[in-house]
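Participant: coordinates only, sequence not included:
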């Protein structure tokens, strides 16, 4: 995927594929294109691709919209990002905070092209990380709409908008991406901020007052993301935070490419060395992204396994794309407890690394800061910090190219600190707990690979004011993955590939504050089955079917969609936007009985709150 390989790189991949023994072709996932001779039934109009997602809840008012950038991305690989000057549109009343802001990316392409990763930055702050759709001769279109209300403070002032989409156009790769980037501002007088309470306390539901980019600066012949090339590579940037900051969240963007695009299927190094497969990706299937402040780990990301639009079998993602492929998730790390260490007005170092990384990972972050308008300086102190190294194990048994491997890992991070501002002394506790398991099997003399993986991620924040509990949030995410790939009929540069994939993104979230609480539950599951005939790096024949069920329930509403496709054609598409709201009782029970069940050693947010209250 997505790192926009040059034609010579594809030639190297093809050359390597041709030299593989017939037994282990499934171990190497070369970049594939759909042959012009095989692109399914040719429609008279472009095919609309889409990622299944819940519609953004918006006020029932007409948006105030502005086109920020329009560009045709042709030969843009290893060239500077395309830029445009963003100015607050004069016809939008941005002198007051908008109720909602939506970024809209709309694109069209015709011909043949790889999937390409791209990013959108405003003032160096990343707003969207995404992957292009792979086109067909008759053309495709797609639209991504993202809620960017949390970046509201950026839109009131002029900034440079930068878009990097590294594309290659020549006789083989003919697709040019025609792109529009727009912003839609919504203003709803009925949803003005709540009046301040009698005892002033901060509103933790409001967007940050300031966002600082933890990314590379223009000019650059690439995106503004940092490039992490191996396990020892730590990418860093120094920033000074305002002295009157009272809350800070580090939002991290992550994507993986080239040798680590399919990191979750990489076999251990001892298997590769024993079979003399030294040119294949290795280092096993576990990856951890660490965020660091002045060299200390302040949080971790165990990333969701996004499969890009050309991944495994490109025919699976037409027109339904993989979960997260059009809007890659970002990950929030509460660093408020560490503020006492960086309120000295001096630059401090923010860094990122990836455990066992292979070339290449793209990582950057946005530092969201809440400022005390009634004070020129806040003070703070770190009370407790626990971040032991992750624990991992590998059990392997193999003979030749066949074998089984089981990799497990776990990690806990817990930190507590206080910040004193005009709001008083506020204590914040933040924790992360991870569990990981990957079972991998090779059979048929290496021609079959099966991967079963689960990532469990439980994290939460608890904020206490002397007078009350201000804010509490607990999130549990579960990322299941099943992947079967089998290679047969390999003769010279031709082979057949069968693939089956199950991919899930499940989340339960509970948030509580002085003004009420909210509870939401998401179950998002995809199943795909496909087969294809490959000659060189071209898919010459095959089929792909995808089924997806998306179910979201919350205290404010719900959304359900059940959709299926086969070879560019939608077989059925059932949508329901109105249903019974999630029961408030469910929110209370979430802390006591969560899905899926955790090991007994785990504790709920309720336990964390009790411990914090009692100084344990």
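Facilitator: In hand now; what should we look at? This one's a predicted model, so the numbers in the text were calculated from it and none came from an experiment. Numbering: from 1, shown residues only.

Participant: okay, CA-based contacts and neighbour counts for the rest of this
Facilitator: Noted.

Participant: Residue 212 reaches residue 368, doesn't it?
Facilitator: Yes: contact criterion Cα atoms under 8 Å: residue 212 and residue 368 qualify, at 6.7 Å.

Participant: which one of these two has more residues nearby?
Facilitator: Using other Cα atoms under 10 Å as the criterion, residue 212 and residue 368 rank with residue 368 on top: 24 against 18.

Participant: what about stretch 161-173, start to end distance?
Facilitator: The first residue of stretch 161-173 is 27 Å away from its last residue (Cα to Cα, to the nearest Å).

Participant: got it, and stretch 308-320?
Facilitator: Separation of the first and last residues of stretch 308-320 by Cα to Cα is 11 Å.

Participant: Comparison target, given below:
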């Protein structure tokens, strides 16, 4: 087995650790070679795109004098970091042997590279169901007024072969809500793959597939796509991209069915936008409208004078050498542990998505740390996938502040994925990032037909960027500590005046503030045989709209945060050429939205997992256990909770609890009791079902009195 060819099929930080010797044709990320003399890149497999440019090497970041001063305090710092990380990872110590089946991976000979691994699951060969706990669960669906199968296709050897079908809306059917169901069945041996769904050059869903592990496996995912309803109301081109390779050893073919469900919901009264694709395919409707570059420049269209809101929906995700960017080392340290056969990717562990218009930075976003089913250790995700793996939510970028730039002419939009350090480093040679990020963007446009024309200007704007880096690698210590901290801030004040067809005017002052922060820490000890990582991004975006009389017409705020903590430890091999290791993982993703200082919705997802895995020429094997927890709280205080535990390819439990708080439904019920001397048993039961436990203890005695 070639040690340098160990693939992401069992990847821990995607070859952060176990790619021990760099071969001419190394494997990484979701991308697989087509020719032995080509580097791996999904980008290279689309002939329309030029080969990747190699980023220039960055200058030395910390001089030797700084290192000497840092070394004096290294032991104390390392102790503090271990205390910090230890507290976050302490919950991992639960045993993984709670049942289920052990996953075995057997080393095979492969036509491309003799080090690729084949997965097989020992035990039950019946249909294995893999589920997700969605970050945006679909609630309150009534009976659909129409169902339609949009696609039923087997993606075998489908690399660079997306499927194009003609879409037509249902006839003689009134609908105002749309949901999509993605059913995927796969058998044999296969990697996880990205799935892209495009409608009229707009990416409306980015998902990924399960890894079958030699077992007939199925997944079903539901996504509410009502936001894109105007696209579903007219005929168009529907393109589905699932780049897959099939060889004598990679046998998995994905049988995919995409179904649309149409609803006529009485409670659906949102004004929905029209859409303009910002990254349309330059090579026809049969080529995916995405970019594989770190920097994407596209024109923003000239907009109508009655436009009231602009929102960019940005889909981008790290791939290949950038899939686990938060584990990458600064360039000067990436080869530090090669003598111990430990390889790392470079460009540092900080990434930020910056958006510019005519050279002015208007927004910054932290990328979400999605983990796909082959990520870190696939035995963790064989029953329940990690948060967001089946639904990579697009980033929302409010471009309303730059509306005055687009009334009379187009503007230049630039999307850049940065390593943070280049944004403040004055060095001529920049580090850049690795290959690659997959990006698409769509502009959502809201218009008001009662507006005759508009005028205004950008009153002021301001940007600030702060990036701090710290790295210390004492000689002969076998240790490295790396810390990167970044803060980005963008503010705008824009004057907008809308003149309505009836002669009235609306003078608005639009205030926009966007701040993101992130911290990444990596501690390597024992010559990188023990690797601890911590990634903490957060963001705060607020929008205020002030009217003519200084009245506050709109006051909204959105917050996001995440924490990814991991510890990987190599174990003593029992047999020659075996590579055993232990992984502890904790991932949490949270968000909250406020309007007028009142909560609209709050979401929180958390995963705590542990796995042991052994890479062996006699057959790789491993176990994994993950506890998934999800909470959704709405503006009324009602909560939805879901908790599930999986161990060794078996779901041990999956529980959902809900509570309805003291809110409008409860008030309506209470009003119906006002004229009653005493509620009936049936009425009390109705009331009880509308209350959570605390409310029941408070209100039922009051009613009975």
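Facilitator: In hand now; what should we look at? Just so you know, these numbers come straight off a predicted model, no measurement behind them.

Participant: so what's residue 271 of structure 1 up against?
Facilitator: By Cα atoms under 8 Å, 6 or more residues apart in numbering, the contact list for residue 271 of structure 1 reads 398, 401.

Participant: for it, helix, strand, or coil?
Facilitator: Counting by DSSP: H, G, I helix; E, B strand; the rest coil, the backbone at residue 271 of structure 1 sits in helix.

Participant: What separation is there between the alignment partner in structure 2 of it and residue 342 of structure 2?
Facilitator: Taking TM-score structural alignment, the alignment pairs residue 271 of structure 1 with residue 333 from structure 2. From residue 333 of structure 2 across to residue 342 of structure 2, the span is 11 Å (Cα to Cα).

Participant: what number of residues lie near residue 227 of structure 2?
Facilitator: Neighbourhood size, residue 227 of structure 2 [other Cα under 10 Å]: 18.

Participant: Break down structure 2 into its helices, ranges please.
Facilitator: Taking DSSP state H to define them, one finds helices in structure 2 at 64-72, 74-89, 229-232, 664-672, 681-689, 693-704.

Participant: Show residues contacting the second one.
Facilitator: Meaning helix 74-89 of structure 2. By Cα under 8 Å, 6+ apart, the surrounding residues in contact with helix 74-89 of structure 2 are 472, 481, 523, 532, 534, 565-567, 584-586.

Participant: please redo it, this time with the cut-off set to 7 Å
Facilitator: By Cα atoms under 7 Å, 6 or more residues apart in numbering, the surrounding residues in contact with helix 74-89 of structure 2 are residue 584.

Participant: residue in structure 1 matching residue 193 of structure 2?
Facilitator: Match for residue 193 of structure 2 (TM-score structural alignment): residue 116.

Participant: Around its match, how many other residues sit close by?
Facilitator: 23.

Participant: so how far is residue 471 of structure 1 from it?
Facilitator: Look at residue 116 of structure 1 and residue 471 of structure 1: by Cα to Cα, they are 40 Å apart.

Participant: where along the stretch 351-500 of structure 1 do the strands fall?
Facilitator: Shown for the stretch 351-500 of structure 1, the strands assigned by DSSP state E, counting those that start in this stretch span residues 361-371, 379-386, 391-399, 402-421, 424-443, 448-465, 468-491, 494-513.

Participant: Now distance to residue 169 of structure 1 too, for those, in JSON lines please.
Facilitator: Shown next, in JSON lines, are those (distance: least, Cα to Cα, whole Å):
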{"stretch": "strand 361-371", "distance to residue 169 of structure 1": "23"}
{"stretch": "strand 379-386", "distance to residue 169 of structure 1": "50"}
{"stretch": "strand 391-399", "distance to residue 169 of structure 1": "43"}
{"stretch": "strand 402-421", "distance to residue 169 of structure 1": "40"}
{"stretch": "strand 424-443", "distance to residue 169 of structure 1": "37"}
{"stretch": "strand 448-465", "distance to residue 169 of structure 1": "34"}
{"stretch": "strand 468-491", "distance to residue 169 of structure 1": "30"}
{"stretch": "strand 494-513", "distance to residue 169 of structure 1": "25"}
